[in-house]
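[1] My questions concern the predicted model and sequence given below.
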Amino acid sequence: MITQDATWQLAALRAGTLTPERLMADTLDRIDEINPRINAIVALRPRAELLAEAARAPAGPLQGLPMAIKDLADTAGIVTSYGSPAFRDHVPVADSPMVARLRQAGAVIIGKTNTPEFGLGSHSYNPVYGVTRNPYDPTRSAGGSSGGAGAALACRMVALADGSDMMGSLRNPAGWNNVFGFRPSYGLVAGGGPGDLFLPQLSTEGPMARSIRDLELLLAVQSQHDPRHPHSTGPYRPEASARKLRIGWLGDWGGAYAMEPGVLDLCATAVGVLEDLGHHVAPMAPPFPAEALWEAWTLLRSWTIAGTLSALLDGAPDMVKPDLQWEIERGRAATADQIRRASALRSDWFRRTAAMEVDILALPSAQLFPFDADLTWPARIAGTAMDSYHRWMEVVVPASLTGLPALCVPAGFGSAGTPMGLQLIGHRGRDATVLNLGRDYEAATDWIAQAPDVRGG
């Protein structure tokens, strides 16, 4: 029961063959057994409170379903630390817009999922809660910044998980935990709140799950139209489609992206599954210079982060990790001409993707398999030195830079037994097309059934 997907659990709740209290008790029992080894779920609420809340969960599409929220999204009455010691005891008085939608849909918020400080870096460790470990090999990283969410799903501690994605924060941990993660088109899941609506369009929230039907279930709730946010294009609506798609396989972007041996082979085999299903797959030359994408991305990212978190560096510099300090200082130093050039490069790439004749771009979701959990970040990939804390995540930038929908599907396991994922990137607004392709792939593979052995040990 507890290992079934969310759609199955909700159907059992509605049929009366499963009660919300029983589901909650079994969920908490599994967390008690497994989480001490993996450290995916943090700020867990008291059992008695959760059992009582499950019994009175409001009617809705997620009624009675236990969920843990990524520790970057505000949760009323539950500690939200953002992985930062400066916010170790921070308890928001209100939910973020996305969390409010989940509560209104009947989800029972049990606690949080672990994340790196302020979501920076794709390895979920922080001074507040420590390291989240990979369920398939606890000596390895679970990825990030939605690493706690990905690991909790893989361990069957939750059936649905929210995530967010600026620089692959949904896609990298989905691939490393053998689950699905979907970065929607920018605007489909509206963030809400005051502030600038035009310049900082690099990040979005989205769903993670163990089935495509569960991704769509959660996305439908997350994407409810927000009249306060003019970019809001929700809600998500599935589309029936049997047409065959044109898929461009980009591999390592013509050699621009360093790859650990085995990554490309696994992902090429995964793309081959789509070809066997009748979709047209062809190798594709790099459609844009990788260094131009990286130049635009890193400057706009640093500038956005500086605009959001500069006050923290000024007020509590001893609580700012070096990577965040580097981002803020770099963003503050950016000139108007540099920002204008970065935005022009982003616009050129957006025009290029819009004119592509292919429906989907395919790339690995990461450039290496899960690395040692005791590292901060990998210094080299296949002999190539990484010149920043996030250069090893460069493969996710093409979708992030222009807000394209990107689905990570499981691609299999490397020689050490840890998972890898494949990105399927679509045109802006064609989210249903991407998810339909993911459903085709899911039906033809059984990677999700290969759950980690996390009991005992």
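    Yep, it's here. Numbering: from 1, shown residues only.
[2] Could you use CA atoms for every contact and neighbour count after this?
    OK.
[3] Would you map the helices across the stretch 351-457 of the chain?
    397-400, 431-444 (DSSP state H, counting those that start in this stretch).
[4] let me redo that: the stretch 1-150 of the chain
    Going by DSSP H, counting those that start in this stretch, the stretch 1-150 of the chain shows helices at 6-15, 20-38, 47-55, 97-104, 147-154.
[5] Between helix 20-38 and the first one, find me the angle.
    Read that as helix 6-15. Using axes from the mean of the first three to the mean of the last three Cα atoms, to 10 degrees, the inter-axis angle of helix 6-15 relative to helix 20-38 is 150 degrees.
[6] for comparison:
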Amino acid sequence: MQINELSAQEIATAIAGRNLRPSEVMAACLDRIAAVNPAINAVVSLRDRDALMAEARALDDAPPNGALFGLPVAIKDLAPTKGIRTTWGSPIHAGHVPAADALMVARIKAAGAIVIGKTNTPEWGHGSHTFNPVFGATRNPYDLARTPGGSSGGAAAALAARMLPLADGSDMMGSLRNPAAFCNVYGFRPSWGLVPGDAGGESFLSTMATEGPMARSVQDLARLLGVISGPNPQMPFGLPARDFLTEVEAAPADLRGKRIAWLGDWDGAYPCEPGILEACAGGLDVLRGLGAEVVPLAAPYPAEKLWQTWITLRAMLNYGAKKLLWDDPAKRALLKPESAWEISTGASLSAEAVYEASTIRSKWYARAHRLFQGYDAWVMPTAQVWPFAVGERWPQAINGRAMDSYHRWMEVVVPVSLIGLPALNVPVGFGASGLPMGMQIIGAHGQDAAVLAMGETYHRATLWPQKHPPVIAPAGGHPDEARSEQGR
């Protein structure tokens, strides 16, 4: 098997056994990027090949040290990375080179990985479609005319195209889950607090976004999660680290006795394009075949209340974080319309509206906790649409129902994100047009290991990423064209 087809687990084992050298892994990675990235545009700000090969060769004779020893990684372009251009997809920061690493990046480096560059993301991570005026659009390896989703779209596309063995991502509104579903890989949103952020900004109200792992196998997710998780003493609400890899490797051979709630489209509140619920039904059949009991569950909370709460708190946080940019006319002019909408909405909020939203969020958390007393997990679709045209900013309607914001078409991820639950996207196969889809396996807060173990059992039974890799052929134009397609 070629190196690029190996999992991070297999590569790490081969390096530890002196059956594979880090320099061989790096050469295979860079060769693959050179071959397919021009068509996909997933990896950006790639470092010099000679410098990367020198770093890898320096590890060839060194004793393996760290869970990611010798593995090449590219960091999502929302995380500051020392010495490598970090832009947040924004022309405001197009030339920014950080002097220090974010905590997550520092932990990845300390585990022995070699950072080769960045993965593409939407501007400021806003929107589940990866395009920006700095690098252009990323394309889906399964159809170069389609989006890989976002905001971790570059990471998902790089994984699917075998450019990287694993990747980091981040998730506020499905950004670890949606692109994983669109690219036939795994993306795990951890319980909020398991993977800490960096101190320095607001940290008590900002509890809806988290970083997490992406990979082509659940064991690889667990390997990376073990590296990036664990408390930051300078941040509140932290959860303790665990040996997730060992727990996942010991996953049961079946799911007998597990009770899983199927929430579907939330009683019609979350319209899904034709074929998506049917694809998820196939995933549910796998769970049943492994011994789980799947129970249809009525919508447990009013969807519109969750949505209004979501857009209120999200806008409040965006306004607070980006007020300085908003107050500078020159920088405001460089913000994309979706970001401007978030900030301007936040600027108009009253304290009463924010308090009411937080109250609804609190009630939903309590309701969800009670529901989990009767179920081991919930399952929902990961996305409401199939991967759409790369030149489209966002889906305007689903089944004739108009979307009233740039992100309403991803409303299905809101129940999880609003209250910080762990959620794993698992692939469920392909639709009639040959495009991938996934479903979310959702656990109670703090039940990350249990969700991953369930996902590992599902993975062993399906192997969707391994059995159905993309065939990447030149089609759909060149990524450079995306700058004119998307506009500025």
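    Perfect, I can see it now. Predicted, not measured: the structure shown is a model, and the values here were computed from it.
[7] Please work out which of the helices of the stretch 1-150 of the first structure is packed deepest.
    The densest packing among the helices of the stretch 1-150 of the first structure, expressed as mean neighbour count by mean count of other Cα atoms under 10 Å, is seen in helix 147-154 with a mean of 34.
[8] elements contacting that helix?
    With contacts taken as 3 or more Cα pairs under 8 Å, 6 or more residues apart in numbering; DSSP states H and E, helix 147-154 of the first structure sits against strand 41-42, strand 66-70, strand 108-113, strand 160-165, helix 171-176, strand 204-209.
[9] Give me the range in the second structure that that helix lines up against.
    Under TM-score structural alignment, the counterpart of helix 147-154 of the first structure in the second structure spans residues 153-160.
[10] just stretch 78-87 of the first structure next, same as before
    Counting by TM-score structural alignment, stretch 78-87 of the first structure sits on residues 84-93 of the second structure.
[11] what's the answer for stretch 377-397 of the first structure, then?
    Residue correspondence for stretch 377-397 of the first structure in the second structure, counting by TM-score structural alignment: residues 394-414.
[12] give the contact list for the most centrally placed residue in the first structure.
    What sits nearest the mean C-alpha location of the first structure, by Cα atoms, centre = their mean, is Leu170, with 1.2 Å. With contacts taken as Cα atoms under 8 Å, 6 or more residues apart in numbering, Leu170 of the first structure has the following neighbours: Gly144, Ser145, Ser146, Gly163, Ser164, Gly181, Phe182, Arg183, Gly206, Met208.
[13] Tell me the buried residues within these.
    When burial is judged by neighbour count using 16 or more other Cα atoms under 10 Å, the buried members of the contacts of Leu170 of the first structure are Gly144, Ser145, Ser146, Gly163, Ser164, Gly181, Phe182, Arg183, Gly206, Met208.
[14] For the last one, give its distance to Met157 of the first structure.
    In this structure, Met208 of the first structure and Met157 of the first structure are separated by 13 Å, where distance is defined by Cα to Cα, to the nearest Å.
[15] With the first one instead?
    In this structure, Gly144 of the first structure and Met157 of the first structure are separated by 18 Å, where distance is defined by Cα to Cα.
[16] For Gly149 of the second structure, give me its contacts.
    Shown in contact with Gly149 of the second structure (Cα under 8 Å, 6+ apart): Ser128, His129, Thr130, Ser175, Asn178, Pro179, Phe182, Pro387.
[17] If we use 7 Å, what do you get?
    For Gly149 of the second structure, the set of contacting residues under the criterion of Cα atoms under 7 Å, 6 or more residues apart in numbering consists of Ser128, His129, Thr130, Asn178, Pro179, Phe182, Pro387.
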